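> fold the stuff below for me.
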Amino acid sequence: MSGYALGIRLAPWLAIALLSLPVISGLAGVIAPAFGWLPALGGDMLTLAHWQALWQAPGLARMVQLSYTTGLISAALSLTIVALFLGAFMQTRLFTAVRRLLSPLLAVPHAAAAIGLAFLLSPSGLLSRSLSPWLTGWQYPPDILFPGDPHGFALIAGLVIKEIPFLLLMSLAALPQCQANERLHVARALGYGPLTAFLKAVLPGLYPLLRLPVYAVIAFASSTVDVALILGPTTPPPLAVAVLRWLNDPDLAMRFMASAGALLQLLVTLAALASWWLIERLIHWSTTGWLANGRRRSADRLLGGIALGAISVALLLMLSSLLGLTLWSLAAYWPFPQALPQPLTLRNWMDATGGLGDPLSQAAVIGIAATLLSLVLVVGALEAETLNECPTRPWAQLVLYLPLLVPPVAFLFGLVMLQAQFGVKPGLTVVVFSHAVFVLPYVFLSLVESYRRLDPRWARLARSLGASPARVFWRVRLPMLCAPLLTAAAVGFAVSIGQYLPTLLLGAGRVSTITTEAVNLASGGDRRLAAVYALLQLALPALGFALALGLPRLLFRHRSGLLTSA
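Presented below is the predicted three-dimensional model:
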């Protein structure tokens, strides 16, 4: 058997193993300590004492409530904005412009976006400076707890800003599968308004294809750590942040309670997902009559204006956050309420260069390795699907979303326990594989449509000329998919750069990346240094997307047909 045939045969199973084994073994590794069984720390009998200690933790009910409501509200807002925007502006110039911004917006790591938003909306942030004192009358920063407000409004805002581009990208990939253009044309021909036509004719077929991405958004939002550390409340924090604190407690006995907390976080996320499922059923039952009532318009202009305003605010907040980060990184002296720092200086960047070597190099090495591993497995799995003419089965698609549906703090904590039990040393290798668990789903989602849509006649023509399947793969299929492959690699690299919890837990503090340093600095008092690290965290994914856009044009500058087909 040739190496090509063996690789194609093994790739799907290796991808499934990479996605499922860490999650399953991690959950198994956290269950036993939660009930008292961890011989390495003296736990040699099953007990509920650690659950009792967890119930007595101060503010536990508030932690659970924050995690639960944050997941549901942020997902509901993001999905509503995306659906209204698609309905009101699909097939317009504005829609095309926003579509072009998706890749840059997806390249912004969650932590960098959260740091920028915190610098923008804080009492002494760029927004209050731009309005003071001429409008607000403030000569000093107002005494307002934001970000970090007890209701988690800042946390929800930060999550919505990052979830909108993801759900919009998933919608764009799903629209052709539900024949959106055909349905929309028929509805418009019958006299329906643009938004009503979308909501009645397209959305019922589109949403089933978005269900798993929405569930992934809920799971992430209800259990996020890095964004919650920057934007969320602290007394008490969301449950995932509390679990991380218990894990890092100097008293090793706290790891038993941390295990129980990790399982509780899993239950909270499952409760949020179950609540969303019930909401789905309720909406389906309550809108059945509305879908068939024949009304051609349902406040199209009002809802379209709301969608445009929400998208505009999200983009404006993102761009303003980046502007604030840039100004803080160049600020020498910036007292409130001065609108701009005076003077501007590069000294902050020069002072930061001494400690940037290891975080930057390790982030780049981990990101490149995890992306290459994921890309090889995804291409192998898609090539096997193409050769066998068998699409991905539903259970395999569920496995694909498994790392996104299970709270990372739950199974990563279990992996830490297993890592200690089996004597696996923390280091780059372990962190690379942990990143690949999260990178692979995004690489697959970014590449799958381009791979499936490639005209099969090119391969048939090559085979008719005597080319082997391996030669068709290397000389025909991969060159024609160069641009989508590089785009998927850029998305995977951006996802890896943004990983905080896998690096922190499985690296055991020995592996520092630009993201771990940025999150740590965001909770400190030096905004200038935190801004420098956040911008560098943005620069790495931006470089990846620049290469993804530029390399195909350079490599195939004399073969414009390849760029067109890609």
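> all contacts plus neighbour counts: C-alpha atoms, from now on.
OK.
> please work out how many residues are found near A396.
Close neighbours of A396, defined as other CA atoms under 10 Å, add up to 12.
> next: A240.
Neighbour number of A240 under other CA under 10 Å is 29.
> to compare against the first, here's another:
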Amino acid sequence: MVRTLSIVVWLLLIILPIGSGVLFLLLSSFHPQTVVNSAALVNLLSEYESIVGSFMLAVVAPLGACYLALWMAPGLLQRPRLQQLLSPLLSIPHVSFAVGLMLLMSPSGWLIRLVDSVSGLFPSPPAGWPLPEKSLVTVMVVLVLKELPFLLLMISAQLKQLPVSSWLTQAQSCGYSERQAWWRIVAPELLRRLTLPMAAVIIYSLSVVDIPLLVGSNTQALLAQRVYEWTFQFSTDSQVKSITGAWVLLAMAFVLLLINTRHAAMYRCLVLCKKVNTRSAWWNSNKASQYVWALLGILALAIIVILALQSLASHWFYPTLWPASLSLERWQTEGPYLAEPASYSFWLALTSALFGTLAAIVLLQRQRQKAANAFYWPVLIALFIPQVPLILGWQFVLREPLSDGWQIGWVLWSHAVYTLPYSYLVLYGAYVRFDQQWLTRAQSLGYSAREAWWRIMLPMLKQPIAVAFAVAFAVSIAQYLPTQWLGQGLTPTLTTEAVSVASGGDWRIGSLYALLQMLLPLVVFVAIGLIRTQSYAEHS
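Got it, this is the predicted structure:
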């Protein structure tokens, strides 16, 4: 039974989506009207600013998030409960996070208003502010802060598998400080184990479209954004550019993934060749990283509050610190328009998260049957390919007109393609670490292998399964390109509507969509937190 289900999962959620994307690019590249040749490549190079900007974003944002996560990670050892702080941050979709961050930190944001109310320095929004509403830097900041909780969660899972405390104690006995031991001994091993999660972050940063539409530069669009725009222009030149751009994205992805495989080795060489500095800078202290943990929690809370205030504000002009009045009028006015995308978002996320989590369990259970504990990296292959070429391929396969019901089905399938790898990432460590002796003892008491799984293993793994489901739910909520392209506008979600409204400059209505988009996964993560609390109470 498990073998059959695993074959179905491989065919439907791994082989079919990847195969269709590759098939589309190959067929389109040799089609007479959209042939990709040297002339097409030279024509695309006129968009060199987009190519360079995309490459910079895919390098700087993942590295920034990675090393910030490594710097903060010792807090997870000293205060394990800090992991609970990751839940509200993970639950905030990228679009909601971007909208909330702009309402907080843009030149006319709440923090500038706060400074002006105290000092009177900014009677008008400051020019040359480091975080403008639309720029490549803004996209980088959003991606660094949003990918940080995911990498911290991956680091937390790895810390449970490594004898980190023993390593640090031995290093300190040799004269290293705690922080020096962390960066020289623990960090290289964590970087090696973070190769696959980092690959997913790199590819997402390279191929992201919704965040640049919201806060990216209007004059220097990223390459993925340009390819997305070209696909909606039906001229032959635009179609050739879109296919060529997809190939360039794949080539950039290959180069970046190749570099990523050598990241840990380069870091190890650099750190071990560097002379030990006995003085500890302030930024390398545990207290400094604790401040960042506190700021991260405050940021998550502030984003929720600012989105709620903006959605309820009737009038809120710069530089006033608080809205003139709060009213439910906007909610009442937009309520009828919110109902349909909210319903689609919830049911798509619920169903695709369920499918993705169950599919991950099937694959992991099949691994246990085969006694194969190695990480199945092909399960994550959808995360290693930019979304634009993949979804272009899916459009090619599904190019015939579809009824509404079938469109919803294909959108659901596309979401499940992305919920599976994230569920697998979260569940893998717990599944591999599960002690086989529990099942052996159950079978010695007369249980069959299937009964032992249902009665022993499943209840003991309910916490990681619940977390995997919550992460998959949040991943589905955040999907933009699959919903926009395969849904053909007939399956609107909170994400597609939030991007559409907020990218047009209407932050007031955009904040309403973003708030509701954030609340759906937040409720799921809160429920998971309650399950954990109940489980701790039962064990104590």
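> right, and L169 of the first structure touches L102 too?
Yes: between L169 of the first structure and L102 there is a contact at 7.1 Å, judged by CA atoms under 8 Å.
> who has more neighbours, these two?
It is L169, of L169 of the first structure and L102, that has more neighbours when counted by other CA under 10 Å, with 18 against 15.
> to which residue of the second structure is the more buried one aligned?
For L169 of the first structure, the aligned position in the second structure is occupied by L153, per TM-score structural alignment.
> so which helix or strand takes in that match?
helix 136-159 (DSSP states H and E).
> give me the residues contacting that helix.
Residues from elsewhere that reach helix 136-159 of the second structure, judged by CA atoms under 8 Å, 6 or more residues apart in numbering: 53, 57, 60-62, 64-66, 68-70, 73, 76, 83, 86, 89-90, 94, 97-98, 101, 131-132, 190, 193-194, 197-198, 201, 205, 211-212, 215-217, 426, 429.
> give me that answer again for 6 Å
The contact list for helix 136-159 of the second structure, computed with CA atoms under 6 Å, 6 or more residues apart in numbering, reads A61, A65, A69, L86, L131, G216.
> wait, which of those residues is closest to I15 of the second structure?
Taking CA to CA as the measure, I15 of the second structure lies nearest A61 of the contacts of helix 136-159 of the second structure, at 29.6 Å.
> list the contacts for the counterpart of that closest one in the first structure?
In the first structure, the residue matched to A61 of the second structure (TM-score structural alignment) is S74. Going by CA under 6 Å, 6+ apart, S74 of the first structure touches I156, V160.
> name the helix or strand for S74 of the first structure, please.
helix 60-89.
> how far away from the center of its chain is that helix?
Here helix 60-89 of the first structure is found 14 Å from its chain centre; the criterion is CA atoms, centre = their mean, to the nearest Å.
> can you name the next helix or strand after that helix?
Next element after helix 60-89 of the first structure (DSSP H and E): helix 93-100.
> just want the angle from the helix holding S74 of the first structure to helix 153-174.
Per axes from the mean of the first three to the mean of the last three CA atoms, to 10 degrees, the angle that helix 60-89 of the first structure makes with helix 153-174 is 40 degrees.
> now do the strands in the stretch 201-350 of the second structure.
With DSSP state E, counting those that start in this stretch as the criterion, the stretch 201-350 of the second structure has strands at 313-315, 325-326.
> nearest to D506 of the second structure, of the ones you listed?
Across the strands of the stretch 201-350 of the second structure, D506 of the second structure has its closest neighbour in strand 313-315 (13.3 Å, CA to CA).
> and that closest one, how far from the first structure on average?
Aligned to the first structure and superposed, strand 313-315 of the second structure gives a mean residue distance of 0.6 Å (mean CA distance after the TM-score superposition for the first structure).
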